[in-house]
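In: Structure of the sequence below:
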Amino acid sequence: MIEKDVIIVGGGAAGFFAAINIAEQNPKLKVAILERGKEGLQKVKVSGGGRCNVTHAEFIPSELVQSYPRGEKELLGPFHQFMTGDTIEWFEKRGVELKIEDDGRMFPVTNSSQTIIDCFLSEAKKHKVDILYNHSVQSIKKHNDRFSLETSQGEFSSEKLLIATGSNTKIWKLIEGFGHTVSQPVPSLFTFNIKDERITDVPGVVALHVEVKVINTDLWSEGPLLITHWGMSAPAILKLSAFGALELAKRDYKFQIEINFIRQSFNDCLEVLKILKQDLAKKTVYKSTQFDLPKRLWHKLVLASNMNEETRWADLNKSQLENLSSQLTTAIFNVDGKSTFKEEFVTAGGINLKEVNFKTFESKLHKNLYFAGEVINVDAITGGFNFQNAWTGGYIVAKSISK
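Out: The predicted structure follows:
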């Protein structure tokens, strides 16, 4: 039996961040990370296309929490303790400079996730954190104020235990053995599979300002929309997938969306089209792209409005004008299935938020048992927010344990 003061199960973002901060704040504590893989920090490695989207340039807690479909209320207090500015400072003190991109996402200036991984590994070494790979936890028991863990490579015991395993269903089962309830996981960041004439053959086209609604729900979002080989992606879709995770899972990912490509009402658009009918009378509709839409998308929507490539503005009848206005402002698409967004698989689900004390991230049911990161039922939209939750949770756990 190997004895430690603190054992952390899970060598991901939250686990490493907590371990380093515990060992730094209280060097007397013997800290170990048990990681089931042959290396840790896998999500850090692939995030942001291998660049690691460390956090998001949002510096007001009440604004930041709005990017969390689950956890919005609970994270407000924690973000007052440790948030974006603290994250930036933490990394800078350790020689990692971050930069802000136009959309608010923050990356290391090196544009490489390896920079973050190297920082964590060297800090862990410096503060004598034991990192044990290929240690898959089989059981967790509590006896006389100590936790004992059986792994694929031996037995460990500790006074304090942090679970930071993300959405690992096997560990969730072990936690349920401690009386905790777990919301069953459903995917939270995904793209929509759509087969439709209007978007075939135009992958890569981006409409910058769209509004998307899921029909027969209150779900809607706005932002850029990307047409892909299999359907639609980009922030407008990913936000919907996060906020609609539970509802869309119930529908087995078969539903209809309504898209307003130009963010104008049907009637306003119709009035503009009537003016264009006068002003561009001799030109073909197909060749005169309007509303700042990508040319290839305009072509598709024109053809879907009962016109051909030769139809001139002057020849448009009432029904064609109305068709075009509705394709631009209320286009209906059938979604049939989803695809994982890049390698960044995020799930909604995890330990019931009511069972965690968010001042310390300690279990309300068991003293000295802590949780951080996605193992709790917290998830966010894409853009660095899931990592910010990991850093905040890891830091607050560290502060609590190292006392």
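
In: CA only for contacts and neighbour counts going forward, please
Out: Will do.

In: the helices in the stretch 251-400 of the chain, which residues?
Out: Remark: helices assigned in the stretch 251-400 of the chain by DSSP state H, counting those that start in this stretch are 266-279, 295-303, 318-329, 385-402.

In: ok, and for the shortest one, which residues are buried?
Out: It stands for helix 295-303. 296-303 (16 or more other CA atoms under 10 Å).

In: Second chain to compare with the first, below:
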Amino acid sequence: MNQNFDIIIVGGGAAGFFTAINIVEKKPTLKVAILERAAEVLQKVRISGGGRCNVTHACFEPNELVKFYPRGEKELRGPFHQFCSGDTIEWFEKHGVELKIEEDGRMFPVSNSSQTIIDCFLNATKKLGISVLTVQRVQSIFNPEISGENLWKIETQNESYLTEKLIMATGSNPKIWDLLQTYGHAIINPVPSLFTFNIKDSRIKELPGVSAQVSVKVKDTKLTSTGPLLITHWGMSGPAILKLSAWGARILHDKNYQFSIFVNWLNDVDTKEAEQLLKDLKQNQAKKLVAKKSPFELTNRLWESLVLASGISIETKWADLSKVQIQNLAGQLTNASFQVNGKSTFKDEFVTAGGIDLKEINFKTMESKLHRNLYFAGEIVNIDAITGGFNFQNAWTSGFILANAI
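Out: Coordinates of the predicted model:
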């Protein structure tokens, strides 16, 4: 027996819920269902931002906001002029959730709990009469243009559904991409986008938890990044590394995650300048031990490690530094080479570069250019961003535009 709905949304994540709520708020007469393959909805929302849910970012200018998207920069410009971070704040406030801005621009619920966002969505769907159907794993989709019917038909393992409009909000689900490929949609091959670098190196082995403001570049590429870098038990993480992983998603995948990086621990000081600074210190701090105290904005532990790596012993005084030792230390400070062997997923926030080819989507409506009444929201399309609330902003914006169009 077929269950009939005006609109079916496949995917019970952030994009799916936001889209459903906005549609029914604008047109309460529509009968809308969300199909979710798991037993629980909004799982990614639950774990995002370390369980606090990084809802959006305090970047309110659409032309600036698009610069955080390695894939989708051009396509999102129009949509962000319709629904940007400021609109997100207003939307959540209207729905009883107050957001706050942290120092780095990330925005979280004041409650510091992702449960607040989940409750907001669940309460809204309940109030609006949206059917949330779990354990509905989509097996097949029948297109009305091909089946000769006037409705889309969706079959799960135990039910079948009919709907006039079908919205796919399944994130990076390979099975759904495969299904859409059979309908002629091109899928840009998915690769991981947010990940940390695995590095075994004696210079950082004893320093997990140490961070520094750095610039990093990947050898033999144009990939560069600046920002905080965090040393971890397995290598390097933090915004500077995650930015590189997002912008370099395809390049680093093609290198099989085996490559070299150069870290400038002094961020914007070059090697020549560093040498001069060290020569000045040799004069001014002649009697002091080099390794004892960091003269730069680096922790003493990191400084000591770089001093030792330059062939300078722990007992060496500034006055006794040779020309070669000064050159070595300047090199370690501004151009330290590290070998990356593999990657680790960043926390549980798995983001992929890849998905529906952007050329096949009308970004004024989020409708497929190939099939009428087929729409896309969120990460199912080939759009992804660096960490900081930007991937969620794409989900909200696409959901809003879609709801308006419908």
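
In: ok so, going back, the buried residues of helix 295-303 of structure 1 into CSV, with extra columns for distance to residue 247 of structure 1?
Out: Formatted as CSV, those follow (distance: CA to CA, whole Å):
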residue, distance to residue 247 of structure 1
296, 33
297, 29
298, 32
299, 34
300, 31
301, 29
302, 33
303, 33
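
In: Residue 240 of structure 2 pairs with which position in structure 1?
Out: Alignment note (TM-score structural alignment): residue 240 of structure 2 maps to residue 236 of structure 1.

In: Quick one: residues contacting its match.
Out: Taking CA atoms under 8 Å, 6 or more residues apart in numbering, we find residue 236 of structure 1 in contact with 210-212, 221-225.

In: on that earlier part again, tell me the one of the buried residues of helix 295-303 of structure 1 nearest residue 265 of structure 1?
Out: Proximity of the buried residues of helix 295-303 of structure 1 to residue 265 of structure 1 (CA to CA) peaks at residue 301, which lies at 16.5 Å.

In: one step back: just the buried ones out of the contacts of residue 236 of structure 1, please.
Out: Using 16+ other CA under 10 Å, the buried ones in those are 210-212, 221-225.

In: Identify, from the residues you listed, the entry nearest to residue 240 of structure 1.
Out: Closest to residue 240 of structure 1, out of all of these and judged by CA to CA, is residue 221, at 6.0 Å.

In: what residue of structure 2 takes the place of that closest one?
Out: Residue 221 of structure 1 maps onto residue 225 in structure 2, with residues paired by TM-score structural alignment.

In: isn't there a strand covering its match?
Out: Yes: counting by DSSP: H, G, I helix; E, B strand; the rest coil, residue 225 of structure 2 is found in a strand.

In: So it versus residue 403 of structure 2, what's the distance?
Out: Applying CA to CA, to the nearest Å, the value for residue 225 of structure 2 to residue 403 of structure 2 is 36 Å.

In: can you check residue 66 of structure 2 too?
Out: From residue 66 of structure 2 to residue 403 of structure 2 the distance is 21 Å (CA to CA).

In: dump the residue contacts of the residue located most distally from the centre of structure 2.
Out: Computed with CA atoms, centre = their mean, the residue of structure 2 farthest from its C-alpha average is residue 287, at 48.7 Å. Taking CA under 8 Å, 6+ apart, we find residue 287 of structure 2 in contact with 317-319.

In: again, but for residue 76 of structure 2
Out: Contacts of residue 76 of structure 2 by CA under 8 Å, 6+ apart are 66, 363.
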